[in-house]
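Participant: just a sequence and a predicted model for now, questions to come.
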Amino acid sequence: MINSPRISVQVQSVYIESQSSPDEERYVFAYTVTLRNLGRTPVQLLKRYWLITNGNGRETEVQGEGVVGVQPHIEPGGEYQYTSGAVIETPMGTMQGHYEMIDEQGKAFRVAIPVFRLAVQTLIH
């Protein structure tokens, strides 16, 4: 399966203080992903894979069908945006991974999700 430069991935994360319990080592983050189809043909997102690493280096893998319960089609020049969440045991961590997609001919390809940080805002200088 090849990586594709025709899909742009941007991620923004935010700490959700109201759902977190630092005393119980529970830090909740929301992240919003924007996928843009820079290619000339429609694509469909089939699967996702995440590698979540907490501040102590503990890794958790998450994989499954689609994102937030859907397998979106993205037209050329179009975009798809969704918000999801992650819970880690430390106030800082990272996420990275990939999406598995197909083009209109049914050819599978992979789109890398660049590493991004999960961090409580007061810890960022």
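Facilitator: Noted; the coordinates are in hand. These figures come from a predicted structure and were not determined experimentally.
Participant: going forward, measure contacts between C-alpha atoms and count neighbours the same way
Facilitator: OK.
Participant: what helix or strand is Lys47 on?
Facilitator: Using DSSP states H and E, the element containing Lys47 is strand 43-54.
Participant: which strands and helices sit next to that strand?
Facilitator: strand 59-65, strand 73-74, strand 92-103 (3 or more Cα pairs under 8 Å, 6 or more residues apart in numbering; DSSP states H and E).
Participant: so the strand or helix carrying Gln12 versus strand 92-103, what angle?
Facilitator: According to DSSP H and E, Gln12 maps onto strand 7-15. Here strand 7-15 runs at an angle of 150 degrees relative to strand 92-103 (axes from the mean of the first three to the mean of the last three Cα atoms, to 10 degrees).
Participant: what about the helix or strand that strand 7-15 is followed by, distance to the chain center?
Facilitator: Beyond strand 7-15 on the C-terminal side, the first helix or strand identified by DSSP H and E is strand 27-37. Mean-position distance between strand 27-37 and its chain equals 5 Å (Cα atoms, centre = their mean, to the nearest Å).
Participant: what about versus this one:
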Amino acid sequence: MTAVDENQYRIQVSVETEYLADQSDEENHRWVFAYHIRIRNRGDMTARLLTRHWVITDGEERTREVHGEGVVGEQPSIAPGQEYQYSSGAVLETEVGTMHGSYQMLAEDGTCFDADIPAFTLAVPRALH
């Protein structure tokens, strides 16, 4: 990977989560969560989201990794000052878990770089104090 100039390639990722009680089945250890992602290009050039890498950890420290192309079937190009939003979901075997990861981006000048996805918590509302 090429060394990157932080000012040219700045992608900010923010996340909101929600518990989907109507899709969950606590008796069968199935808790369903939605997460809503906002990806903002704070850099100086357009960047295309090529792939994603997620690390999902449940409340018993079981971890699984997910790799794939794009997000929700798209590989969006995000111009400077613009943002892209999407929603997706995760199913856990516990009431609480975490996710974090990265998007692999390609800038219009041909530079590949990673955009970090900060860790966030997935939790049933009554599970955390």
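Facilitator: Received the coordinates, thanks. Keep in mind that what you see is a predicted model, and the values were worked out from it rather than measured.
Participant: Val120 of structure 1 pairs with which position in structure 2?
Facilitator: Using TM-score structural alignment, the partner of Val120 of structure 1 in structure 2 is Val124.
Participant: please name the nearest non-neighbouring residue to Gln44 of structure 1.
Facilitator: Excluding the flanking residues, the one nearest Gln44 of structure 1 by Cα to Cα, 6 or more residues apart in numbering is His73, at 4.3 Å.
Participant: quick one: map His73 of structure 1 onto structure 2.
Facilitator: Checking TM-score structural alignment: His73 of structure 1 goes with Ser77.
Participant: returning to that earlier point: do I have it right that the match of Val120 of structure 1 meets Gly97?
Facilitator: No. Applying Cα atoms under 8 Å as the test, Val124 of structure 2 and Gly97 come out as separate, 9.6 Å apart.
Participant: who's more crowded, those two?
Facilitator: Gly97 (23 against 18; other Cα atoms under 10 Å).
Participant: if we can go back for a sec, after superposition, how close is the strand holding Lys47 of structure 1 to structure 2?
Facilitator: If you overlay the two and look at strand 43-54 of structure 1, the average distance to its match in structure 2 is 0.3 Å (mean Cα distance after the TM-score superposition for structure 1).
Participant: onto which residues of structure 2 does that strand map?
Facilitator: With TM-score structural alignment as the criterion, strand 43-54 of structure 1 aligns to 47-58.
Participant: re the thing from before, list the contacts for the match of His73 of structure 1?
Facilitator: Taking Cα atoms under 8 Å, 6 or more residues apart in numbering, we find Ser77 of structure 2 in contact with 46-49.
Participant: distance of it relative to Glu6 of structure 2?
Facilitator: For Ser77 of structure 2, the distance to Glu6 of structure 2 equals 18 Å [Cα to Cα, to the nearest Å].
Participant: so for Gly93 of structure 1, what's the nearest residue that isn't a sequence neighbour?
Facilitator: Asn54 (4.2 Å).
Participant: contacts only, for the closest residue to Tyr80 of structure 1 other than its chain neighbours.
Facilitator: The shortest distance from Tyr80 of structure 1 to any non-neighbouring residue, by Cα to Cα, 6+ apart, is to Leu35 (5.2 Å). Leu35 of structure 1 makes contact with 7-10, 79-81 under the criterion Cα under 8 Å, 6+ apart.
Participant: for Asn56 of structure 1, same thing?
Facilitator: Asn56 of structure 1 neighbours (Cα under 8 Å, 6+ apart): Thr90.
Participant: and it, how close does it get to Ser21 of structure 1?
Facilitator: Relative to Ser21 of structure 1, and taking Cα to Cα, Asn56 of structure 1 is found at 17 Å.
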